[in-house]
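Novice: Please work out how this folds:
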Amino acid sequence: MYIVRRLGIKRNISYILFLCLMIAVFLYSSPKRKHFIPRHFDISCTQNGNNSKTAANFNVPIDLVYLWVNGSDPKFILELKRQKALENHGKYNSSLRCRRQSDAGEHYHVIVVYPVLHSTKSLSGNENIEFIFNVTEQDMVYSVIVPKQSNEDNDIMSTLTIIEGRSYISLCGYITKEFLTEEGKILDNMYIVTVKPRDASMQAFKPIIQITKMLGEEDSISTDDIQVGSTTQVLVYGKLNNNSHFFDKTLKNLKGYGLEIDPAVLVWSTDSLVIKGLPRANRFAENDQLKFSLRSVEKYASWIQHIYIVTNDQTPNWLNTSNHKISVVNTEKIFPNKEDLPTFSSPAIESHMHRIPGLSETFIFMCDDYFFGQPITLRDFYTEEEGLLIHWGNRVNLCNPWCPHTSLGNGICDRACDNTKCMWDHGDCGIITPARMKRKYPNGLFSGSLYHTMGMFNRCSQQATDTVYYHEPRHSPLFVNRHIALDLENAFHEDFKKSSAFHFRSQFNVQYSMAYLLYVSSAREVMTTESIFDEMDTDKSGTVSVEEEMEFLNDKGISKASVTFLIDSTLQCSDSNTRKTGEKQQITKSRFTQCPGVKDFISWTGIWKPKYKHTIKSDENLHFIMITNHIGKSRTKLSKLSADPRKFNAINDDMDHGKRESVVAQELLQNFYEKLFPTRSQYELRGP
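Specialist: Coordinates of the predicted model:
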């Protein structure tokens, strides 16, 4: 019995100790602190050795920069899928098999190739090809290959094909008669000629053969006819050249032989092209949020000088591009390394937005899902008294309870941080291999990029202790100065270079808003003797007392021995240029700055000050919600936001667009915006 009781006591003690440990872990990892505790960033850590010598100017005029992509644009989707297929070329290099579709009616199966084929020499000897032509559709140009209709397993193109160093993505489509479909692209100078049953003989095709001889190589005819029920059809195509009018006129004469002639329509869909590993549809979904965001800008921030919309070579179909206050900027204009393009990584694009030609020195960056809900002024971002106003969100969760924030990338291998969730201690425990970089991050790419950015700053920070915590950036507009952006890029040149090279979002991307705000709040510069005196002179009398010196030095954390040395030095230099006021002995600025002891002290000690003036602010003017397929919750969130819009608002699309509930959620979102901003802005085209 005694042994049993002893075992019971031990078991209870173990349980209590375990419970205490879990409580301690919870208190350590939960986001209790309201603000980030800034640390000192060592400016000498700059990776390329350059730093801007020009002081940041936050005065007007102020421009606005948006980042916008439209995931319903076929060109964008084809670029997206082509780039993703390139990451695993081996999966998509088998021959593409396009065959007749039983549910498509009368048609010719074809292969759609994007982008337009630069050269067809390598395909010219392929006996499976009837002819190749190009199609221009809005701002997209692509090629169409018409194969032999009798051969379904034609070896022509793969899903991903490399020709002369260029990559092409291919998918199946078909050409049919205009009246048989309500979708598709009507093809110029292309017709489907049908032989009626009573004339279904080769005699009826002699005129077509004669036309082909007359037009020569400039035009094409599909000699591989297809049987559709009791009729026979051929596809006739005339290239757009000097003979095109002759082609049209001659083709119409075929009607005299009792043949039916119908305009040809090309039908294809990006949905038929299945590429694994693509980002979720909500990442690029088009909910017209940019349109309503611009309406909020016109209503509440009309003082904005110019608006730039950065896109992947896209333009919203409703945008009034003739408006002198708005410009569409392709990513090619801002990326120094063109090999990084095309990119579908918003963090990569954000890191280059300060390169927009003609952009104001200071600008506001907004995602298209942000909008203003109240009048906005410059003082909502910056004041002369407080500097840049910084809003931090929740504290970043620990990647591991035993891996403090400051252990990531601090130059020491911490085994608790050497795992997937903690980004392998930012490389402190060895090189992060390409295989590791390709692994799916368990906590989401956004969280991974936060840890990656934290590791960057830990590498170059001082006074790093376990009591320092990082916080997430708020989902709100970012007030950016181009000189600071350049300094940030120079400080982490290699990190930004690697981040820019990711074509898709990665946990190894630099989280730009976090990096920018961390840099502003932690970057330091060495104080000169003049700036030290000015800060010591708190009463602005033009002289500094011993008491003012001591207060300044104690605030900077200077050792007692160094404090004594500096005070003794200033007293020795004060002689004829000092005056006594009671017990206080003071020294003038000219005498202080010329004092040899002061100069020695500054060179030995190095007193630092924040490089950029800033103030951490509360977030009562911010409102962020996420819309999901849960209709009830989404409706409640939108109702609350509609009743109390803040200065800065953001609605994030977290819907599953593959489910029908998303259609209802999108309607809710559209109705919310229409109610809040019913009037068209000057940035929209005037439609019916």
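Novice: alpha carbons only for contacts and neighbour counts from here, please
Specialist: Fine.
Novice: Which parts of the stretch 201-350 of the chain are strands?
Specialist: Remark: strands assigned in the stretch 201-350 of the chain by DSSP state E, counting those that start in this stretch are 219-221, 226-228, 231-238, 259-268, 307-311, 326-330.
Novice: let me fix that: the stretch 451-600 of the chain
Specialist: For the stretch 451-600 of the chain, applying DSSP E, counting those that start in this stretch gives strands covering 461-462, 471-473, 478-481, 524-526, 543-545, 580-581, 584-588.
Novice: Quick check: buried residues in the longest one?
Specialist: By 16 or more other C-alpha atoms under 10 Å, the buried positions in strand 584-588 come out as 585-588.
Novice: just how off-centre is it within its chain?
Specialist: 56 Å (C-alpha atoms, centre = their mean, to the nearest Å).
Novice: Of the strands of the stretch 201-350 of the chain, which is nearest residue 340?
Specialist: Residue 340 lies closest to strand 326-330 among these, at 13.5 Å (C-alpha to C-alpha).
Novice: got the angle between the closest one and strand 307-311?
Specialist: 30 degrees (axes from the mean of the first three to the mean of the last three C-alpha atoms, to 10 degrees).
Novice: Residue 423 is in contact with residue 407, correct?
Specialist: No. Between residue 407 and residue 423 there is no contact under C-alpha atoms under 8 Å: 11.5 Å.
Novice: One more, so I can put them side by side:
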Amino acid sequence: MLARVTHEGTANGGVVGRFHGISSLLKMWMTWSQEEYETVLNSFSDNIVGKSLRSKLCQNIPIDVVYTWVNGSDPILLQQLQQYQMIVAVIQFQELRYSLRSLERYAPWVRHVYLVTNGQIPYWLDLENPRLTVVTHDHIFPNLSHLPTFSSPAIESHIHRIPGLSRKFLYLNDDVMFGKEVWPDDFVTNSNGQKVYLSWPVPDCSDSCPWSWVADGSCDVSCNVSECSFDGGDCDLSAEDDIGLYDENHHLANYDDDFNSYNENQHHYAREFVNDNVFRNINFGADTVNSRNIKHKPVRNSSTYSARLHKLYMKLNGKSDEPERLYAKRNLAVADKDLISPKPQRVNYVDWKNEDNISKKKEKMLRMYDARQYGSSLSPGYKPRDTFAESLLYVNRLYNQAFGFEPRKVPAHMPHLIDIDIMEHLQARFSQQWQLTSSHKVRNAHDMQFAFSYFYFLMSMKVTVPISNIFDMFDTDHSGTWSDREIRTLLTRSYDLPLSYARVIRFENDIMNCSKELPEEVSRINIPTPPYERYQDSKLPVVSKTLVSSCKPVRDMLMKRFGERKMYQYQVERDRRHDVSFKMLNSNISQLVSQLDDIRRDPKKFICLNDNLDPRRAGDNVVARAVLQDMYESLFPQPSTFELPPEFRNRFLHMTELQAWRTNRNIIRMVVYICLTILVTFTLLSFIHVEVRF
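Specialist: A predicted model of the protein is given here:
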């Protein structure tokens, strides 16, 4: 009886224990779920307005905002800038104040705002706002020897280094504002990646050569200069054995072990460059002898092929260059004297016949080209531009070399979403150019223009797709073989439609020929063909992944068409007119009022009002300032939480002054604490002493 009671007690205890364990587990799960739920809910409230936007946000990723700001009328700044360039005083329109108002009104989902300055503080800025952090240049520049800097490209190159910054952040200039509600989907989506807004084309490389002529398959003499990347190789007489020579016209010349020709007005010229890097079998006249593989290319802006190839030949062989003179050019000789550029520093031709020195000479001269400031040394068809346009052309030439020639446009002047991972990849790829940009004290023609560099790197980077992945892409039924239906789909995506019968037959013949040439051990691999894989009259063998991978013509075709894919997802917004409004403001009051009325009538999502006032028209500029201030107040009348109350202003306008005051305050505070501690200690000791005596 006792045993039975004990057994029943043990059983009841086990049930109670299990119930307790289950309840504890359920309690833990409910606690965890509640915490996770609160975390998710709180994340929708982690923004500059402190309100939950869960019902409006489609995606919840933390996005911060970075502003770069400078007070152009600051006397200290003006004094520092005088060491580097002539400057004029700048009228301040307080764009930053109104940009922050627009941010809080139309982009409340932003998590935090970082203001990057050289130490200046706006007098109206509330430094106690927990959603605002002022960042000085010394906090983000790895190389402090580059400071001080007054170059916005140099500063922009380091803004992604701000401590605590979100991995994706919005970068704004202070003259950029929001005119309508914007959301993260206006910048990035899960399905299509980052949205790219483009505006006007990159400036032409010269007045006589638009970029559309470069690398278009036609040789354009006016484009065959360094600033136009030598016509993208269109004037190459041959693309083999690229050996650079640099003549007195500062054109690089490529010579190879082949004949090349230039045809103009029924006159043919050919040359052959032999293994010892000298010319032979040159004949000038109506016919050319001993020529082979002569290439004829269409030529725009024709000019005569005159006389310096022979001069170069004589120099290489230590002979006189009289009586004939030939111009050595990078790829195509130019004789028109009005197209010949001024002479740069001469390059000694000695040792050019020494093959060990060829690459070193070429590298040296290419560096000379890249390092040269564009100005009077450019070809006559070129006109100097402002440094912004020059930096665009500089990056465009750089990307032409790195990613190939393509027409490029300037990103729209608007908030730019920057991914820190992509920015780090970009700067690692072009580290030398970004270091040079960082070192500039003021804007420079050889700056890496921030938005243009970022977005075209984003759009240009590709990754190689393995042939096995390409096979799987078209193996839609996952059978391990390609059916006739799948092959038909492949061909329609590979060639122009309508698909010709010859294309299909050629592909099938390549497959059958490769099948016969497979090694015996590979051909013995038996892959069953699923039913209905072949059309009734099909003669194809089993098209397996092994067969496709080992069949060179098929593999080459697949790699050419599908062998690369975008490294980063992006989507180009084709029509930006409904989203972006850019106005270049000048001192003409009538035009200014008309531009601002257009903004009032139809505010776009992104508004940029760029200051282009004439400093010589001081009276008109005062009126312009009042008109612009009135427009700002009409669009954004409510102060933001980033502003001090109107009756207050910051005592210190420089971080050094503020930091010095805070240091003194902390010292005084510490002295007061020490004195209080001593007083309290003395009081306690006196009290204890009195109590002990009595």
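Novice: care to give me the TM-score?
Specialist: Overlay of the two chains. TM-score (TM-score structural alignment, normalised by the length of structure 1): 0.55; 428 aligned residues with a C-alpha RMSD of 4.1 Å.
Novice: if we can go back for a sec, hmm, which two among the buried residues of strand 584-588 of structure 1 are most spread apart?
Specialist: Farthest apart among the buried residues of strand 584-588 of structure 1 - using C-alpha to C-alpha - are 585 and 588, which lie 10.5 Å from each other.
Novice: about what we covered before: list residues touching both of residue 407 and residue 423 of structure 1?
Specialist: Common neighbours of residue 407 of structure 1 and residue 423, using C-alpha atoms under 8 Å, 6 or more residues apart in numbering, are residue 417.
Novice: any chance you could map the helices in the stretch 101-250 of structure 1?
Specialist: For the stretch 101-250 of structure 1, the helices defined by DSSP state H, counting those that start in this stretch cover 206-215, 244-252.
Novice: Make TSV out of these and add distance to residue 556 of structure 1.
Specialist: Shown next, in TSV, are the helices of the stretch 101-250 of structure 1 (distance: least, C-alpha to C-alpha, whole Å):
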stretch	distance to residue 556 of structure 1
helix 206-215	88
helix 244-252	82
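Novice: Residue 551 of structure 1: which of those helices is closest?
Specialist: Nearest to residue 551 of structure 1 among these is helix 244-252 (88.9 Å), distances taken as C-alpha to C-alpha.
Novice: In structure 2, what range does that closest one match?
Specialist: The counterpart of helix 244-252 of structure 1 in structure 2, using TM-score structural alignment, is absent.
Novice: what's the angle from that helix to helix 206-215?
Specialist: Angle of helix 244-252 of structure 1 versus helix 206-215, following the same axes, to 10 degrees, is 170 degrees.
Novice: Can you spell out which helices and strands pack onto helix 244-252 of structure 1?
Specialist: helix 206-215 (3 or more C-alpha pairs under 8 Å, 6 or more residues apart in numbering; DSSP states H and E).
Novice: distance between the helix it packs on and the chain's centre?
Specialist: Relative to the mean C-alpha coordinate of its chain, helix 206-215 of structure 1 is positioned 54 Å out (C-alpha atoms, centre = their mean).
Novice: Next: stretch 177-188 of structure 2.
Specialist: Offset of stretch 177-188 of structure 2 from its chain centre (C-alpha atoms, centre = their mean): 21 Å.
Novice: Could you tell me where that stretch falls in structure 1?
Specialist: Mapping stretch 177-188 of structure 2 onto structure 1 (TM-score structural alignment) gives residues 371-382.
Novice: what comes up buried for that stretch?
Specialist: Per 16+ other C-alpha under 10 Å, stretch 371-382 of structure 1 contains these buried residues: 371-374, 376, 381-382.
Novice: Need the residues touching each of residue 585 and residue 588 of structure 1.
Specialist: Common contacts of residue 585 of structure 1 and residue 588 (C-alpha under 8 Å, 6+ apart): residue 578.
Novice: about what we covered before: and the buried residues of stretch 371-382 of structure 1, which of them are in helices?
Specialist: Nothing among the buried residues of stretch 371-382 of structure 1 maps onto helices, per DSSP state H.
Novice: Next one: the residue positioned nearest the centre of structure 1 from residue 542 of structure 1, what distance?
Specialist: Geometric centre of structure 1, nearest residue: residue 346, 0.7 Å, by C-alpha atoms, centre = their mean. As judged by C-alpha to C-alpha, to the nearest Å, residue 346 of structure 1 and residue 542 of structure 1 stand 51 Å apart.
Novice: mind listing what the alignment partner in structure 2 of residue 496 of structure 1 touches?
Specialist: Under the alignment by TM-score structural alignment, residue 496 of structure 1 pairs with residue 434 in structure 2. Counting by C-alpha under 8 Å, 6+ apart, residue 434 of structure 2 makes contact with 157, 427, 447-448.
Novice: Mean distance between the strand ranked longest in structure 2 and structure 1 after superposition?
Specialist: Looking across structure 2 with DSSP state E, the single longest strand is strand 193-201. Superposed on structure 1, strand 193-201 of structure 2 shows a mean distance of 1.4 Å to its aligned residues (mean C-alpha distance after the TM-score superposition for structure 1).
Novice: Quick one: name whatever helix or strand follows that strand.
Specialist: The helix or strand immediately downstream of strand 193-201 of structure 2 is strand 219-220, counting by DSSP states H and E.
Novice: Counting by contacts, list what that following strand packs against.
Specialist: If contacts are counted by 3+ C-alpha pairs under 8 Å, 6+ apart, strand 219-220 of structure 2 sits against strand 299-300.
Novice: Past the strand it packs on, which element shows up next along the chain?
Specialist: Next element after strand 299-300 of structure 2 (DSSP H and E): helix 308-316.
Novice: Relative to structure 1, which residues correspond to that next one?
Specialist: So helix 308-316 of structure 2 sits over no part of structure 1, by TM-score structural alignment.
Novice: just how off-centre is that helix within its chain?
Specialist: Relative to the chain's own centre, helix 308-316 of structure 2 is displaced by 43 Å; criterion: C-alpha atoms, centre = their mean.
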